[in-house]
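Student: heads up, no residue letters with this:
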């Protein structure tokens, strides 16, 4: 190695570090895939804890017992989520036929204008029947596997809810546990990194939920004014899709425009497109800076790459988890850069982690480094 230039040795060292990090990351992904029934509930519970932390801390602040406060918070989330799911499902059931009929009409219009020989709807229908007859056995097996997936999903959801209870109840012990497990002299840095990561996830969840509600309300009102069929169901689709940045808004907006084009014509479809674009502009230039200005900011290109990577690793669940986990990673990198910058030569004594109060509070408490 001494025969190589200094630049070549540095390049080799960086290559070794990158390969080692990639190998560790790949092993971690494989292990998470093997133990997904345990890993997924933990990740979902962390997201739920980040979202419900403020409510829990308010209950504790008014002298409610920690166990009771955590239980009330979990009951509240079950009632709210259950009610929201009921409203969304009921709206989709009531308006689902209208949406499907509108999409069929749109497909028929496209086929009439662009259809060539062999591409009519009748040909597509006959081909679909042949495909169903050919792959009927596969479909039956998929139904059976789908039932098992539903059962597994319900079990993971219940486990995640129980973990949310324990995470909330024992949140005051997290700082002490991290400091006891940290290597000598790194307790402050470890605690600061953990706080920053949790703050990134907490800010993303709260901000995204509020923005999703505003987007869904505005688009639903616009669709109702334009008398687009299935406006409530399309608004529910916007609400769900908002948790997948950019891609969710594009898909839900495209469906709304297609439904308007099929049922109300080209002019109304243009108005719907204008409403969707106006809401997205409002989100990007007003809501995002105002609501998520205190959270980790990521470039849209990074978000898109993160969503793509999450989808390739874990499908829809990976798309949902990719952005908050990346926000946490960005928060960790920011905190590490800030912490180690304070270790510059001439800094007196042991570096203190920025933004950490003397008496550690809840894991989602705001730190001075946010200001």
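Tutor: That came through, no problem. Bear in mind the structure is a predicted one, so any value in this text is a computation, not a measurement.

Student: drop to CA atoms for contacts and neighbour counts, all remaining ones
Tutor: Noted.

Student: could you pull out the helices in the stretch 51-200 of the chain for me?
Tutor: 66-114, 121-134, 136-169, 174-181, 187-225 (DSSP state H, counting those that start in this stretch).

Student: gap between the second one and the chain center?
Tutor: When C-alpha coordinates are averaged (C-alpha atoms, centre = their mean, to the nearest Å), helix 121-134 and its chain have centres 37 Å apart.

Student: ok, residues contacting that helix?
Tutor: Counting by C-alpha atoms under 8 Å, 6 or more residues apart in numbering, helix 121-134 makes contact with 108, 111, all of which sit outside it.

Student: between it and helix 66-114, how many degrees?
Tutor: Counting by axes from the mean of the first three to the mean of the last three C-alpha atoms, to 10 degrees, helix 121-134 lies at 130 degrees to helix 66-114.

Student: comparison target below:
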């Protein structure tokens, strides 16, 4: 017996598909408008995000002091000052040894250039000094011809540095206020919202805050492992400035892609000018192996455990964020994805059948948590 297509069911299916498509388009339109608004407000949103990430680092000692009876303003002030001292100490730990060995490094740079020229003059390249000088003169000529572009790039770079300093100062002040007044935010937010929103929004905000803390802790763990492994390799090879390079590796772990490239370039350069080409290639191999281990094994595993995300989701999020928004997108891809997952899990809990029971974290608010995102 041949089944015939029911026109009634077909029209109903078409109407359902059309309604679902329209609702999906409205949701996508809302997301596009939200992203556009955030883009217009980026000068405010970016320091706010940095301030929140810094607060996740400094909130545990602040909470410890507050639980020992310290006033909120005093605890926040002490922790903020200590954070500044630690940050300046890290900078000094990198800058002072480099400055003390600047003469040795400059001699090494000259020696490294001479070695590269001698290597290029031999087989298989067989590049003589005349060709090298000609290439150098051509590069100088092109640089002179594009002097205006270089000046414009310098101005842009100076503007970027100034904007970065302003962002850092604003983020630091926001961190202080978050540490001082953060625990009062969730109760205040619950009083301002009507009905069920008074419970839903603070609960999601609390979970989002915990997610940000897990992200920062996982990045710190990954950076520490990178610093130990690369620092150990540099120490075995006898490369100078091992401690500053290890500190630089740890700090750069918080800036995906560019941070690792910059720290690796500095380590290879110092190995080249101090130990020679062979050790520089060994350092490059060590950095490549460690970075591959970090990017493909350590970071996905550590972040997936801390954030509740699958390792493949983290890799795809970083790739998508970097392709859409560059370095900033790579930096914020994982925490944003984790926050989206938090919202989705809460919505799914509220839409599930009562027999499944409430999800974790819905039994109350943590009034001892600072400002969530």
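Tutor: Received the coordinates, thanks. All of these numbers come straight from a predicted model, not from anything done at the bench.

Student: how close does the most centrally placed residue in the second structure sit to residue 252 of the second structure?
Tutor: Per C-alpha atoms, centre = their mean, the C-alpha nearest to the average position across the second structure is that of residue 331, at 3.2 Å. For residue 331 of the second structure, the distance to residue 252 of the second structure (C-alpha to C-alpha, to the nearest Å) stands at 11 Å.

Student: need the winner for burial among the helices of the stretch 51-200 of the first structure.
Tutor: Greatest average neighbour count among the helices of the stretch 51-200 of the first structure goes to helix 187-225 (a mean of 22), per mean count of other C-alpha atoms under 10 Å.

Student: thinking again about what came up before, please say which position in the first structure the residue nearest to the centre of the second structure maps to.
Tutor: In the first structure, the residue paired with residue 331 of the second structure is residue 320, using TM-score structural alignment.

Student: which residue is the nearest non-sequential neighbour of residue 241 of the first structure?
Tutor: With C-alpha to C-alpha, 6 or more residues apart in numbering as the criterion, residue 241 of the first structure has its nearest non-adjacent residue at 4.0 Å, and that residue is residue 248.

Student: what's the neighbour count on the one you found?
Tutor: 18 (other C-alpha atoms under 10 Å).

Student: cool, and residue 346 of the first structure?
Tutor: 7.

Student: where does it sit: helix, strand or coil?
Tutor: For residue 346 of the first structure, the assignment made with DSSP: H, G, I helix; E, B strand; the rest coil gives coil.

Student: mind checking how far it is from residue 238 of the first structure?
Tutor: Counting by C-alpha to C-alpha, the gap from residue 346 of the first structure to residue 238 of the first structure is 54 Å.

Student: same thing with residue 94 of the first structure?
Tutor: 17 Å.

Student: tell me where the stretch 251-373 of the second structure has strands.
Tutor: With strands called from DSSP state E, counting those that start in this stretch, the stretch 251-373 of the second structure shows none.

Student: about what we covered before: and the helices of the stretch 51-200 of the first structure: which comes nearest residue 36 of the first structure?
Tutor: Proximity to residue 36 of the first structure, assessed across the helices of the stretch 51-200 of the first structure by C-alpha to C-alpha, is greatest for helix 136-169 (9.4 Å).

Student: the closest one vs helix 174-181, what angle?
Tutor: Using the same axes, to 10 degrees, helix 136-169 of the first structure lies at 90 degrees relative to helix 174-181.

Student: residue 28 of the second structure maps to what in the first structure?
Tutor: Residue correspondence to the first structure (TM-score structural alignment): residue 28 of the second structure is matched to residue 22.

Student: chain center to the helix or strand hosting that match: distance?
Tutor: Using DSSP states H and E, residue 22 of the first structure falls within helix 6-34. In terms of C-alpha atoms, centre = their mean, the centre of helix 6-34 of the first structure is set 27 Å apart from its chain centre.

Student: how about stretch 286-297 of the first structure?
Tutor: Stretch 286-297 of the first structure sits 16 Å away from the centroid of its parent chain (C-alpha atoms, centre = their mean).

Student: which positions in it come out as buried?
Tutor: Within stretch 286-297 of the first structure, the residues that count as buried by 16 or more other C-alpha atoms under 10 Å are 287, 288, 291, 292, 294, 295, 296, 297.
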